[in-house]
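[1] could you look at this predicted model? Sequence included:
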Amino acid sequence: MTLALALLAAAAVHIVTAWRADALVATDPAGAARMRSDHPGALLALARAELQRGDAGAAARTAQQLLAREPANGTAFAVLARALGDAGGDARQLERYRIAARRAPRDVSIRGWLVAHELQAGDFPAALEHIDALLTLPSRDRARLLESVAKLAADPAFADALAVRLGERPRWRADLLRVASAMDVATADPLFAALQRNADLSASERGPWLDALIRQGRWGEAFARWAGALPGPPQALPLLYNGAFAVPPSNAGFDWRVRRVDGVVFERVADSDGSFARLRFLGSPVGRAGLEQPLLLAPGRYRLGLVARASDLRAEPGLEWSISCAGDGRRVATVRIAAGPRWEAIAAAFEIPPDDCDGQWLRLINSATPGVAQRIRGELELRDLRIDRVGP
C-alpha cells in the first residue's frame, strides 16, 4: 500500500469512528467517549451524565479531560464548577462559578447559582447582573422568573437596586412592570415608589400601579403618589383635575379616563377660548359615554359646574353627570345636561356623606332603560368643568 493510500485509509477510519461517536453521544456518552477519547461532545455528555447520577468526582475528571483539549469550552467549565462544589472553600467555589459564567454566559444553572449566592450575600446589583442575563435568554421559565423578581421587590433594598437597573432600560423592563402591577400593592409598591423617586416612571407605567391602589380602596395613597409626580404643590390642585381639557387626558391617576365605547368618538378640540371635549354619538345604544374621572372629596357640600352645548343631540331622557361612591356605588349627585346649540352654564349642588365614601367616580352616563332606548345620536361639547366646596 502506498503512503497516500495508507493516509487515506487512516483518514477514513477516523471519519467513520467520529461519525459513530457522534451517533452515540445522545444515547451512550460513555460508549462514545471510549470510541473517541478526545470527542468533545462525548466528553461533555459523559460529564453531565456523571454529574446527574451523583458521581461528582468522575464528572470533574471528565470535564478536566475536555478542558485539557479545549481550554475555552465554557460549558465544560460550568460542569466542573458544579462537580467540584465547595472544594477548596467558599471563595474558590465562587470564583469557579464566576469564571464559568464568563465562559458559558448562557448556562442557566450557573447563573441561577450565582443569583442565589448574591441574593444571600445581599449584593443585589451583582444578583441583578445575572438576572438580566437570564431574562434575556429564551426560556419557558421566563414568566416564572419575572414573577419571582417582582416578588423580591417587596424588599425595599432590593427594590431600590432593581429601580436603578430598570433605569438602564433592559429589554425586560416593560414585562416586569406589567407583572408587578398585577400583584398585590404591598409587593409592588416599593418598586414603583423607588422608580418614582428616581423620576423614572412614565404615565403609562404609573397608571396600572395607581389603578391597583384604587381597586384596593387605598384612594389617599393613590392620590398622593399621583399628585407627587405633577408639577407644583399638591395643595394647589383643583378638586376636579383638567376640567378645561387644557392637556390631553392621560387615562391615569386622577385625570380624565376616556374609555373605548362602541358608537362614541371622543375628541379634544382647541378654540380661541381654550380647549373643550367633543363627544360624537353615532346612534348606538350607550350606557356609559366613556368619559370619567376618579375624585377624592372629603365629606361635605360641593357644587359641580360646567359649560356645555349640543348639536342635533337626540337622547331620551338625556345625558347626565353622575357622582357615586366608589365602595358601594351609591349615587350622591346627578346633573342632567340640557344644552342647546349655544354654550350654556350648568350647575348643581351635591353632598359627600361622612361614611363609606372615601373615593368617588364622576361619570357621564345615559340613564335610559338599557337597550334600544339608550340609542344616542348627535354631538355634545363640554368645557370648564369644576367642583367647588361650598360648606361642611
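    That came through, no problem.

[2] alpha carbons only for contacts and neighbour counts from here, please
    OK.

[3] all helices of this protein, in order?
    3-25, 29-35, 40-52, 56-69, 74-84, 90-103, 108-121, 124-135, 142-152, 156-166, 173-181, 185-197, 203-215, 219-228 (DSSP state H).

[4] so can I have a markdown table of the ones you listed showing distance to Pro341 and mean neighbour count?
    Listed next are the helices of the chain as a markdown table, based on distance: least, C-alpha to C-alpha, whole Å; neighbours: other C-alpha atoms under 10 Å:
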| stretch | distance to Pro341 | mean neighbour count |
| --- | --- | --- |
| helix 3-25 | 83 | 14 |
| helix 29-35 | 86 | 20 |
| helix 40-52 | 81 | 22 |
| helix 56-69 | 85 | 20 |
| helix 74-84 | 76 | 23 |
| helix 90-103 | 72 | 17 |
| helix 108-121 | 66 | 17 |
| helix 124-135 | 58 | 18 |
| helix 142-152 | 53 | 17 |
| helix 156-166 | 51 | 20 |
| helix 173-181 | 44 | 18 |
| helix 185-197 | 45 | 20 |
| helix 203-215 | 36 | 19 |
| helix 219-228 | 36 | 18 |
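
[5] how about those helices in a markdown table, adding distance to Arg309?
    Listed next are the helices of the chain as a markdown table, based on distance: least, C-alpha to C-alpha, whole Å:
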| stretch | distance to Arg309 |
| --- | --- |
| helix 3-25 | 80 |
| helix 29-35 | 82 |
| helix 40-52 | 77 |
| helix 56-69 | 81 |
| helix 74-84 | 72 |
| helix 90-103 | 67 |
| helix 108-121 | 61 |
| helix 124-135 | 54 |
| helix 142-152 | 48 |
| helix 156-166 | 47 |
| helix 173-181 | 39 |
| helix 185-197 | 40 |
| helix 203-215 | 31 |
| helix 219-228 | 31 |
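
[6] structure B:
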Amino acid sequence: MMRALAVGAAFAALVIAGAGLRTHLALSCARGEVAFGPCPAAAVSGSAEELAEIRSRIAAGPGDSWAYAALARPGVQGGEALLPAATRLAPNAPNVVMARANAALARADWAGAVPPLVQLATHYSAQTGDPAALLARIAASGHASLLRPFVGRHSEWFPVLVDEAVRLQLPLEGLVPLVAHANATGAMPTQRLRAFVRTLKRRGRWGDAFGLWLAQHDGRVPVLYNANFDLAFEPDGFDWEGPADAPPKTGAVARTRPFPGRRQVLEVDFTGQAYVTPVVRQYLMLAPGRYRLTGQFMATRLRSEAGLAWTVRCVTGTQVADAPAFRSTAFTETGGSWVTFEFSFDIPPSCGPVASLQLDPVAPFEATAGIRGTAYFDAFSLKKSPS
C-alpha cells in the first residue's frame, strides 16, 4: 500500500437546464485514495509543504507515476496541466481517472467524460453510486448514445445507472433505447428490467414500457397476453396482475391453478373480508375500434348480491378512469358448471392507446362488505372485430 497523502477529489454535478447541461465542481476530500462522499466544508486540496514534497519526488524521479497522479487530482493548482503525463504513467490510478472525468465535465465534453466515468462506475459503484449517477444524468440529458459502446454482458454498473436515474427522478425516455440494448446484450437482469418497466408504467410512459415488454418477448405478443392463464403471472409488465396496494390479508386472491380436465385456470377466491379493487387486471394496448371478448366462467358457492363484472376502463397518463367504457353483464353462481360468455365493446379514439381490462364487483360496496365463494375463468380470447 502506498503512503497516504491528503487528496482533494471533485465531481461534477450535472444540472439539466435550458437546451442542455451545465456543470459545476464540488470539492470533496479523502486520505490517500479517491473519495466520492461529502467532506467537511473546510476541506483543502493539500498544504504547500505536501505539494512541494510531491514536486520534489517528480524532480528526483520523472517516472514517479504516483506523484503525477497525486498532483493531477482535481483541486490542485496546475494539476490539469500534469494530467496528460499522469495519464501516460498511471492511466488506471483512481485519482487520474477521476481527474480526467472532471476535466471533461468542466468543459461539457460528454464524450470525453463517459469513458473515465464508466471506468469509475465499473470499479467503484459497489461503494458509491456517484459515477453511475453522473452517467445517468448524461444519458437522461440526450446523450445516451455515448454510453452504448460501453454496455455489454459484463456491464454490472449499468443497472446501478438505471437505479440512480429512477432515484434522482430524471427523465427516462432517453434511457429506454439504452435499456433495450442492455437487455439484448445481457447487461440488464430480468428483475431490474421489470422494475424499470414498472417505473415507466407508474410515470405514464406506456409506449416505452410496452416496447421493453415486447423486447422481453422477442417482439411479438397477442392482444391479450396469457389469455388461457397457462403461464405464471409475470409481474411488472402487461400480464395479469393484482392490486399493488393490497393488504397481506385481503378478501380476494387471484391466482392460476391446475383444474381437472383443463390445464391452468384463473381462480379468484373470496373470503368475505374487504378487498382492494380491481381483483385482477391486464393493461392492454388497444387501437380505437370494436373488440370481442370470449371466455368461460364457473362459480361455486359464490355469495354476492350483484355479482362480478369485467370492465374496460380508459387510462390517461397514470389515471384509470372511474367510469368504465364497457361493463359486462354480471357473473353469478353457476352451481359448479362452466358457462361460455361473449361480449363486444368499443374503444373510442379518446381512450387509446391504453385500457385496463379488470374484474370488479358490480356493486362497489361489496369490495368493503366482502364476497364469499370462488370464481373461475378460462379460455379467454380478445380479437378486434372487422370494420
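    The structure has been received and is ready for your questions. The shown structure was predicted, so the numbers you read here are calculated from the model rather than taken from an experiment.

[7] what TM-score comes out when they're superposed?
    The TM-score (TM-score structural alignment, normalised by the length of structure 2) is 0.71; 328 aligned residues with a C-alpha RMSD of 3.8 Å.

[8] one step back: right, and the helices of structure 1 - which one's nearest Val258 of structure 1?
    Distance to Val258 of structure 1, taken as C-alpha to C-alpha, is lowest for helix 203-215 among those, at 13.3 Å.

[9] who are the contact partners of Ala111 of structure 2?
    Leu146 (C-alpha atoms under 8 Å, 6 or more residues apart in numbering).

[10] from Arg82 of structure 1, how far off is the residue mapped onto it from structure 1?
    Using TM-score structural alignment, the equivalent of Ala111 of structure 2 in structure 1 is Gly122. According to C-alpha to C-alpha, to the nearest Å, Gly122 of structure 1 and Arg82 of structure 1 sit 22 Å apart.

[11] and what of Leu382 of structure 1?
    The value you get for Leu382 of structure 1 to Arg82 of structure 1, if C-alpha to C-alpha is used, is 68 Å.

[12] next: Ala159 of structure 1.
    Relative to Arg82 of structure 1, Ala159 of structure 1 is positioned 30 Å away (C-alpha to C-alpha).

[13] for structure 1, longest strand please?
    In structure 1, assigned by DSSP state E, the strand with the most residues is strand 375-391.

[14] buried residues of it, list them for me.
    For strand 375-391 of structure 1, a neighbour-count test (16 or more other C-alpha atoms under 10 Å) marks 375-387, 389 as buried.

[15] distance to Glu168 of structure 1 for those residues - can I get that in a markdown table?
    As requested, the buried residues of strand 375-391 of structure 1 are exported to a markdown table (distance: C-alpha to C-alpha, whole Å):
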| residue | distance to Glu168 of structure 1 |
| --- | --- |
| Arg375 | 50 |
| Ile376 | 49 |
| Arg377 | 49 |
| Gly378 | 49 |
| Glu379 | 46 |
| Leu380 | 45 |
| Glu381 | 44 |
| Leu382 | 42 |
| Arg383 | 41 |
| Asp384 | 41 |
| Leu385 | 41 |
| Arg386 | 41 |
| Ile387 | 42 |
| Arg389 | 45 |
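
[16] surely Ala6 of structure 2 touches Ala48?
    No - with contacts defined as C-alpha atoms under 8 Å, Ala6 of structure 2 does not count as touching Ala48, sitting 11.7 Å away.

[17] what is the end-to-end distance of stretch 181-200 of structure 2?
    Terminal residues of stretch 181-200 of structure 2 are spaced 17 Å apart (C-alpha to C-alpha).

[18] picking up where we left off before, chain center to the longest strand of structure 1, what's the gap?
    Taking C-alpha atoms, centre = their mean, to the nearest Å, one finds strand 375-391 of structure 1 lying 34 Å from the centre of the chain it belongs to.

[19] repeat that for stretch 84-93 of structure 1.
    38 Å.

[20] cool, and stretch 137-156 of structure 1?
    11 Å.

[21] swap in stretch 136-153 of structure 1?
    For stretch 136-153 of structure 1 - counting by C-alpha atoms, centre = their mean - the centre lies 12 Å from the chain centre.

[22] what residues does that stretch touch?
    The contact list for stretch 136-153 of structure 1, computed with C-alpha under 8 Å, 6+ apart, reads 106, 135, 158-159, 162, 171-172, 175-176, 179-180, 187-188, 190-191.

[23] now compare those residues and name the two farthest from each other.
    Farthest pair in the contacts of stretch 136-153 of structure 1, by C-alpha to C-alpha: Arg106 and Pro190, 30.4 Å.

[24] what's near enough to touch Val197 of structure 2?
    Per C-alpha under 8 Å, 6+ apart, neighbours of Val197 of structure 2: Ala209, Phe210, Leu212, Trp213, Asp236, Gly237.
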